[in-house]
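Enquirer: Model the structure of this input:
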Amino acid sequence: MSDKTFFTLPIELVYRIFDNLTNYSLLYSMKNVSKHFNTILAKYHRSFTILDLRYDQMTLQKIQYLSNTLEDNRTITTLFLHNNQIGSQGAEYLANALRQNQALTILNLHGNHIGLQGVQHLAVALQENETLTFLDLWENDIGDQGAQYLAKSLQKNQTLTTLEIGKNQISYQGVRCFLGVLLKNTTLRELYLSHNEITDEGALYMSIALENNQTLVVLNLRFNPITTIGKKDLGKIREKNPNLELII
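Expert: Just a heads-up that it's a prediction; the model follows:
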């Protein structure tokens, strides 16, 4: 019986095996098998910058493996995890990775229902992360309290330019939390708040917050219960900031 192992194969043959594996397999099946194996993977010529795992029915174990990989990964810049139902625990795993990761710039968690605890973990990580520029949290059940956590993190974060928090049951109370952010933050350029519960009072808060803000270029408030009164208050923003794309 042969006593040869995978590690005794010529490196050229090992790389040919890798060439026939998907990015997913390289991450989950090959990473962290052993230190020696990680060294081989690190020297392998193929790298990818986008990892698309939308609708992949990710288990918590897979999310944990992925998060562990992201901690020291230097090539993946975009991660799509739409509709995987990762919940608060999965969000915590990813938050831990964001504290260490120095490559990821786009994170899409659209429709994962991470809840209040999940967004709290991510908000804390955002205070330390210095590379993420785009965060999509559409339909994640974060509510007003979750909006407050994010607003607090943006008071320290200086890299995030786009935040999507549509369809999250956010009311005027959640919008009020962004007052201080929009008055002082000079990084955030796009804020998406469509399909929430923002009323005229929220529209008023937003108009006050943006009175002297020249950084934000897109504000999406579509499909919120804002009447003509609120729209009139928001219209004043356009007069002071003609470069702002206001969607209501």
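Enquirer: hey, let's count contacts and neighbours off CA atoms from now on
Expert: OK.
Enquirer: SS state for the residue most central in space within the chain?
Expert: Relative to the mean C-alpha position of the chain, the nearest C-alpha, by Cα atoms, centre = their mean, is the one of residue 135, at 3.0 Å. Assigned with DSSP: H, G, I helix; E, B strand; the rest coil, residue 135 falls in the strand class.
Enquirer: so it makes contact with residue 106?
Expert: Yes. Taking contacts as Cα atoms under 8 Å, residue 135 lies within contact range of residue 106: 6.2 Å.
Enquirer: any idea how far residue 240 lies from residue 103?
Expert: According to Cα to Cα, to the nearest Å, residue 240 stands 36 Å off from residue 103.
Enquirer: So between these two, which is more surrounded?
Expert: residue 103 (20 against 14; other Cα atoms under 10 Å).
Enquirer: Roughly how far does that one sit from residue 136?
Expert: Residue 103 is 17 Å from residue 136, by Cα to Cα.
Enquirer: Return the distance of stretch 196-214 from the chain's centre.
Expert: With Cα atoms, centre = their mean, to the nearest Å as the basis, stretch 196-214 stands 23 Å off its chain's centre.
Enquirer: Here is a second sequence; please produce its structure as well for comparison:
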Amino acid sequence: MKAFTNVTLYGSMVMALVLLSLNVAALKSNRALRELYLSNNNLNSEQDSMQLGDLLRHNSSITTLDLSNNTIANSGLEEICEGLRVQTNGLKVLILWNNQITNNGLVHLAKVLPILKTLETLNLGENNLQNRGIHTLRESLMMNHSLLQLGLEHTHITCEGAVALAEFLAESRHIQRLDVRDNEVRAGGLMALSLALRINHSLTSLDLDHTPKQEQA
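Expert: Prediction:
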């Protein structure tokens, strides 16, 4: 019998919660599962996130975790980061798109990023991170040596945040893709990113808006 290598949960909230509760215990010892997709399931920042954090503490075989379009929020991200903290190898892709995460939640991610050895893709798009969030992550991003793709689409950053990202790019020898579309990045931020690219030799894709934002009057 062929082993399952990915699981997708979707549909009603009740079904998703029951499935998650029943399966976490089994998944802790499962070494075949590689991809877990839990988007659009109304997962919350309390019981659901605690279970996910517990799963990550015990399972280092899952390489992809998609939690997009839920309400993990800051406290839920803390639980997930605590689970990631004990992984020596494992998760490569973490998608947190649209989860009501703010700068306060990124404090937990900043603590764990420097010790993650396998994380290659981190998508934080559609969260209200603002410039403060980028400043919170900047040094930790510099200290991480595994991250290849960083998604920051529509995270409410301006030129100030872009400058912080440029500082990260100037130091990074690994990052390959950065997505900053649908933000308020104007000429000053674009110039900072352009200057950083003269130093960075790893980035192969920088996603920007097709039409640059106009300068404010």
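Enquirer: And the equivalent of residue 151 of the first structure over in the second structure, how close does it get to residue 78 of the second structure?
Expert: The alignment partner of residue 151 of the first structure in the second structure, by TM-score structural alignment, is residue 110. Distance from residue 110 of the second structure to residue 78 of the second structure, counting by Cα to Cα: 11 Å.
Enquirer: ok, those two, which is more surrounded?
Expert: Legend: neighbour count by other Cα under 10 Å for residue 110 of the second structure and residue 78, higher for residue 78 (24 against 20).
Enquirer: Tell me the counterpart of the residue nearest to the centre of the first structure in the second structure.
Expert: Aligned partner of residue 135 of the first structure by TM-score structural alignment: residue 94.
Enquirer: With residue 201 of the first structure instead?
Expert: For residue 201 of the first structure, the aligned position in the second structure is residue 160, judged by TM-score structural alignment.
Enquirer: Settle this for me: residue 161 of the first structure is touching residue 189, isn't it.
Expert: Yes. Using Cα under 8 Å, residue 161 of the first structure is in contact with residue 189, at 5.0 Å.
Enquirer: For the first structure, which segments are assigned as strands?
Expert: Under the criterion DSSP state E, the first structure carries strands at the ranges 50-52, 78-80, 106-108, 134-136, 162-164, 190-192, 218-220, 245-247.
Enquirer: Format those as CSV; extra columns: distance to residue 208 of the first structure.
Expert: CSV is the format used below for those (distance: least, Cα to Cα, whole Å):
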stretch, distance to residue 208 of the first structure
strand 50-52, 38
strand 78-80, 34
strand 106-108, 29
strand 134-136, 25
strand 162-164, 20
strand 190-192, 16
strand 218-220, 14
strand 245-247, 15
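Enquirer: Can you check which of these gets nearest to residue 175 of the first structure?
Expert: Counting by Cα to Cα, residue 175 of the first structure lies closest to strand 190-192 out of the strands of the first structure; the figure is 11.2 Å.
Enquirer: now stretch 136-146 of the first structure: how far from the chain's centre is it?
Expert: Centroid displacement of stretch 136-146 of the first structure relative to its chain, using Cα atoms, centre = their mean, is 12 Å.
Enquirer: What is the end-to-end distance of that stretch?
Expert: The first-to-last residue distance of stretch 136-146 of the first structure comes to 14 Å (Cα to Cα).
Enquirer: which residues are contacting it?
Expert: Residues outside stretch 136-146 of the first structure that contact it (Cα atoms under 8 Å, 6 or more residues apart in numbering): 107-116, 119-120, 163-171, 173-175.
Enquirer: If we use 7 Å, what do you get?
Expert: 107-116, 119-120, 163-171, 173-174 (Cα atoms under 7 Å, 6 or more residues apart in numbering).
Enquirer: Equivalent analysis for stretch 144-156 of the second structure, please.
Expert: The contact list for stretch 144-156 of the second structure (Cα under 7 Å, 6+ apart) reads 113-114, 116-130, 174-184.
Enquirer: again, but for stretch 229-243 of the first structure
Expert: Among residues not part of stretch 229-243 of the first structure, those counted as contacts by Cα under 7 Å, 6+ apart are 200, 203-204, 207, 210-211, 214, 217, 244.
Enquirer: between those, which is nearest residue 50 of the first structure?
Expert: residue 217 (26.2 Å).
Enquirer: How about the contacts made by the residue mapped onto that closest one from the second structure?
Expert: Aligned counterpart of residue 217 of the first structure in the second structure: residue 176 (TM-score structural alignment). Counting by Cα under 7 Å, 6+ apart, residue 176 of the second structure makes contact with 148-149, 202-205.
Enquirer: ok, the residues you listed in the first structure: which stay?
Expert: Compared against the first structure with both residues aligned by TM-score structural alignment, their matches' Cα atoms under 7 Å, the contacts of residue 176 of the second structure retain 148-149, 202-203, 205.
Enquirer: out of those residues, which are buried?
Expert: 148-149, 203 (16 or more other Cα atoms under 10 Å).
Enquirer: Closest to residue 43 of the second structure out of the residues you listed?
Expert: Closest to residue 43 of the second structure, out of all of these and judged by Cα to Cα, is residue 149, at 24.6 Å.
Enquirer: The first structure: which residue goes with the closest one?
Expert: In the first structure, residue 149 of the second structure lands on residue 190 (TM-score structural alignment).
Enquirer: which residues touch residue 42 of the second structure?
Expert: Listed by Cα under 7 Å, 6+ apart, the contact partners of residue 42 of the second structure are 13, 70-71.
Enquirer: need the contact list for the counterpart of residue 108 of the first structure in the second structure.
Expert: Under the alignment (TM-score structural alignment), residue 108 of the first structure maps onto residue 66 of the second structure. Residue 66 of the second structure sits next to 36-39, 94-96 when contact means Cα under 7 Å, 6+ apart.
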